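K.L.:
This is a predicted model, with the sequence first.
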Amino acid sequence: MAFVLGTTSGGTGRHVRMLTEGLVKLGHQVLVVGPPSVEERFAFTGAGARFVPVPVSDRPHPLNDARAVLALRRLTRNADAVHAHGLRAGALAALAAPALPARGGRAPLVVTLHNALTAGGFVGLVYGTLERIVARRADRVLVVSPDLGERMERLGAGDVRPAVVPAPPLRPARRTPEEVRADLGAGERPIVLTVARLAQQKGLENLLDAARGPWAGGGRETVTPGASAGPSGESSGRGRPLFVVAGEGPLREALQRRIDAEALPVMLLGERDDVPDLLAAATVVVWTSRWEGQPLSLSETLMAGRPVVATAVGGIPDLLGGAGRLVPYGDAGALRSAVRELVEDPRAAARMAEAAARRGAELPDAADAVADVLAGYGKPRSYGR
């Protein structure tokens, strides 16, 4: 089996690592092809795969792309199946696919699309070209949301199916919610948590709009990590939430400037390795995204049994399965109202937490994902069975 992926630092790499581990345990030989950075971050060789570096960048580069196609053609020549993850990787693998002989004919090419474009202009034009290449040349396209599937079918894809993209088991929290609150300086204030990359797709400007108020509990204030949130009953009263964002990205400086200028009750924590701790301490967890597929952080939140408010975009409604509150993208008022209801009504929050935990227990696991891709490759679950 050969996996092809481009530059990634998040869910796509974690997903390929999970599939690699599962296939190796079942006795399959796995080759992973991608830029050196993905091996450094996800250690596919540590999962038992062979890794070969090939520059599959996130931006078009004619010379490098031509070299990548030739390398993919050579490296995957004898693969039983080629599975590319992401549009760029999928298009390059599709261009290499005609020269991929295997027993009984060409090896099947499967492409999983993990993201949708949320920008236009020249980038949108290039993106559309890559989509058409994948739609016309891939044997099967797996998608993380219904809208992606409909788009690929319109472009001519003959076999489009939902992708199974589970989150890994959620590790237990290492600290108590009280310890997390103390570290954040939250006092008794409700914590509204967002786990997201600070990028255009995540719509975080709407989170700041919602945080601006009006809220119960007094005037505006900003809180810095480790600072006191103020004595209970003063301006940091329980009715005024503290918005906490775990993640890093290119919009950090712009978001921080606005937080400072408007004295918003929002903390940008940067990259965190204690998300389970933050989830356990959160009153509600929020997504403000322009588009999402099947975000692993949302699956983790459901498994943690935390109340969810999210935008009704992409694959979120299907993943949530009614176990949370959906709001229109860009409607800061609706977002604020949904959060306020959960903050002010502990019984409603408890009911939603119970629904989230039930939904989290229903979600597919790694074994389901491995079985699904093997079926897509036309392979049994394991050799000898």
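P.N.:
Looks like it came in fine. Numbers count the residues shown, from 1 in each chain.

K.L.:
From now on I want contacts and neighbour counts done on CA atoms only, so please keep to that.
P.N.:
OK.

K.L.:
Show me what the strand or helix carrying Arg258 is packed against.
P.N.:
Using DSSP states H and E, the element containing Arg258 is helix 252-262. If you count contacts as 3 or more CA pairs under 8 Å, 6 or more residues apart in numbering; DSSP states H and E, helix 252-262 packs onto strand 266-270.

K.L.:
switch to 10 Å and redo it
P.N.:
helix 204-211, strand 266-270 (3 or more CA pairs under 10 Å, 6 or more residues apart in numbering; DSSP states H and E).

K.L.:
Please name every helix or strand in contact with the last one.
P.N.:
Using 3+ CA pairs under 10 Å, 6+ apart, the elements in contact with strand 266-270 are strand 191-195, helix 204-211, strand 242-246, helix 252-262.

K.L.:
Same question for the first one.
P.N.:
Here helix 204-211 is seen to pack against strand 191-195, strand 242-246, helix 252-262, strand 266-270, strand 284-287, helix 332-344 when contacts are counted using 3+ CA pairs under 10 Å, 6+ apart.

K.L.:
With respect to Thr118, which of these lies nearest?
P.N.:
strand 284-287 (15.8 Å; CA to CA).

K.L.:
report the angle between the axes of whichever helix or strand comes after the closest one and strand 191-195?
P.N.:
Downstream of strand 284-287, the next assigned helix or strand under DSSP H and E is helix 296-304. Here helix 296-304 runs at 140 degrees with respect to strand 191-195, directions being taken by axes from the mean of the first three to the mean of the last three CA atoms, to 10 degrees.

K.L.:
Packing partners of the following helix or strand past helix 296-304?
P.N.:
Beyond helix 296-304 in the direction of the C-terminus, DSSP H and E gives the next helix or strand as strand 308-311. When contacts are defined as 3+ CA pairs under 10 Å, 6+ apart, strand 308-311 packs onto strand 191-195, strand 284-287, helix 296-304, helix 316-320, strand 325-327, helix 332-344, helix 346-362.

K.L.:
Below is structure B, check it against A:
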Amino acid sequence: MTQLRTVQVLGGGGAGSSAHVRSLAAGLVARGVRVTVCAPAELDRTHDFLGAGAHVVPMPPRNDPLTVGALRAVCAGADVVHAHGLNAGVRSALALAAHRVPLVVTWHTRPHAEGARGHVLRLMERKAARAADVVLATSSELVDRARRRGARDARLGAVTLPPPSGLGDLPGEKARAELGAVGRPLVVTAGPLEPYRGYGALLDASRRWLGHDPVPLVAVAGDGPRRAALQRRVDTEGLPVRLLGARGDVAQLLAAADVAVLAGRWEARAPLAQAALRLGVPLVATAVGGVPELVGDAAELVPYGDSVRLAAAVSRLLADPARHAELAAAGPRQAATWPTEEETIAQVLSVYDELRAGRGRHLPDW
């Protein structure tokens, strides 16, 4: 059989999906697959797909005719096209509309918009789901969602990200000193500053920690449209919170933390949760989406938007060394139950081989 040729398509590319494509590209190239990555140029600068052995075609995250046409030309010689995320899935479906190149779409997350925008995104989900030969979804809930949107073949494709690396010697002391958290507890979270990420509840919780002695410092790594509003709250209310902006050293920050927090309205296989458990950092997370499936008993789970429960869970961990140590030990054990990078790559490759071996691509009935 001739060399397998695959095109990996990224849209805006969240941290998890971009890291997954980097891992996937490296693993596929190592197995003799020819990989082309179509992604915004800034993602290659961050994730170095070229360094993984892939051919890289810079492509903006748009669905206009020019971009779709460029993607169509790149995909013309492919055996399988694999899109990651909703926008990439729709763009790939448009590019392959009249071709029988098999299409795999990985759903890493779900849309969070409401109203008219939410309606448009649900239509996009339906288009991407029905156009795909196989939808790989990163949580059981997303598998069910893809099926409701019309996917003919939706499977669990649990994405395990590479373990944190390059932490160096004594990263905790250095990071804590830089943040001003020497002699006080450090609570770390990370992610885009969007409304659905639950930062409002986290700031409400931080106000309750003002009565602690010493007062915990909350470090938030990430940027986004909510930053100015959140900073105003921090300044006006005197909250013990530092908004750090976008950071490339989230693993180092987590390694320095006493507790990690994930407060969002919905998550699948959250990169922060994966990193925290692997590093043995006790995690407090909202019981939403794929989080309970991911963390098992290795984290404290609280309802979304409940700042009282969130504050209390973090306070208990900071005040109870035995429970803190219990979760610190449970995290790596839970992480050991997740699929390895090798198993993740092997699953994807088996899907490619299945499609290449004989299932001609259906033409979507949009």
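P.N.:
Received it, and whenever you're ready, just let me know what you need. Owing to the predicted nature of the structure, the values given are computational and were not obtained by experimental measurement.

K.L.:
Overlay the chains and give the TM-score.
P.N.:
Once superposed, the chains reach a TM-score of 0.90 (TM-score structural alignment, normalised by the length of the second structure), with 349 aligned residues with a CA RMSD of 1.9 Å.

K.L.:
what's the most buried one of the helices and strands packed on helix 204-211 of the first structure?
P.N.:
strand 284-287 (a mean of 26; mean count of other CA atoms under 10 Å).

K.L.:
Following superposition onto the second structure, what is the mean distance for it?
P.N.:
Compared with the second structure after fitting, strand 284-287 of the first structure has a mean deviation of 0.6 Å; criterion: mean CA distance after the TM-score superposition for the first structure.

K.L.:
so where in the second structure does that strand end up aligned?
P.N.:
Aligned using TM-score structural alignment, strand 284-287 of the first structure spans residues 259-262 in the second structure.

K.L.:
coming back round to it: pull up the aligned stretch in the second structure for the helix holding Arg258 of the first structure.
P.N.:
Under TM-score structural alignment, the alignment places helix 252-262 of the first structure onto residues 227-237 of the second structure.

K.L.:
and if you look at stretch 21-35 of the first structure?
P.N.:
Using TM-score structural alignment, stretch 21-35 of the first structure pairs with 26-40 in the second structure.

K.L.:
Report the buried residues of that stretch.
P.N.:
Ala26, Gly27, Leu28, Val33, Arg34, Val35, Thr36, Val37, Cys38, Ala39, Pro40 (16 or more other CA atoms under 10 Å).

K.L.:
picking that back up, got a markdown table for the helices and strands packed on strand 266-270 of the first structure, with distance to Asp183 of the first structure too?
P.N.:
Shown next, in a markdown table, are these (distance: least, CA to CA, whole Å):
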| stretch | distance to Asp183 of the first structure |
| --- | --- |
| strand 191-195 | 12 |
| helix 204-211 | 21 |
| strand 242-246 | 12 |
| helix 252-262 | 20 |
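
K.L.:
Select, out of those, the one closest to Met1 of the first structure.
P.N.:
strand 191-195 (32.7 Å).

K.L.:
how big is the offset of that closest one relative to the second structure?
P.N.:
So strand 191-195 of the first structure averages 1.3 Å relative to the second structure (mean CA distance after the TM-score superposition for the first structure).

K.L.:
okay, that strand sits on what stretch of the second structure?
P.N.:
Going by TM-score structural alignment: strand 191-195 of the first structure matches residues 186-190.

K.L.:
try stretch 151-158 of the first structure
P.N.:
Aligned using TM-score structural alignment, stretch 151-158 of the first structure spans residues 145-152 in the second structure.

K.L.:
Show the end-to-end separation of that stretch, please.
P.N.:
Distance between the two ends of stretch 145-152 of the second structure: 12 Å, counting by CA to CA, to the nearest Å.

K.L.:
now stretch 292-306 of the first structure
P.N.:
19 Å.

K.L.:
ok, now stretch 126-138 of the second structure?
P.N.:
Using CA to CA, first and last residues of stretch 126-138 of the second structure are 17 Å apart.

K.L.:
Also stretch 154-171 of the second structure?
P.N.:
End-to-end span of stretch 154-171 of the second structure (CA to CA): 41 Å.

K.L.:
now do stretch 91-99 of the second structure
P.N.:
Distance between the two ends of stretch 91-99 of the second structure: 14 Å, counting by CA to CA.

K.L.:
What residues sit buried inside that stretch?
P.N.:
Buried, per 16+ other CA under 10 Å, within stretch 91-99 of the second structure: Arg91, Ser92, Ala93, Leu94, Ala95, Leu96.

K.L.:
quick one: the fifth one and Ala70 touch, right?
P.N.:
Right, the one you point to is Ala95 of the second structure. Yes: using CA atoms under 10 Å, Ala95 of the second structure is in contact with Ala70, at 8.5 Å.

K.L.:
can you pull the contacts of the aligned partner of Val373 of the first structure in the second structure?
P.N.:
Counting by TM-score structural alignment, Val373 of the first structure lines up with Val348 in the second structure. Going by CA atoms under 10 Å, 6 or more residues apart in numbering, Val348 of the second structure touches Leu24, Leu28, His82, Val104, Leu136, Gly157, Glu354.

K.L.:
Please tell me I have it right and the second one contacts Thr6.
P.N.:
Yes: counting by CA under 10 Å, Leu28 of the second structure sits close enough to Thr6 to count as a contact (9.2 Å).

K.L.:
Report the set of residues contacting both of those two.
P.N.:
Common neighbours of Leu28 of the second structure and Thr6 (CA under 10 Å, 6+ apart) are Arg34, Val35.
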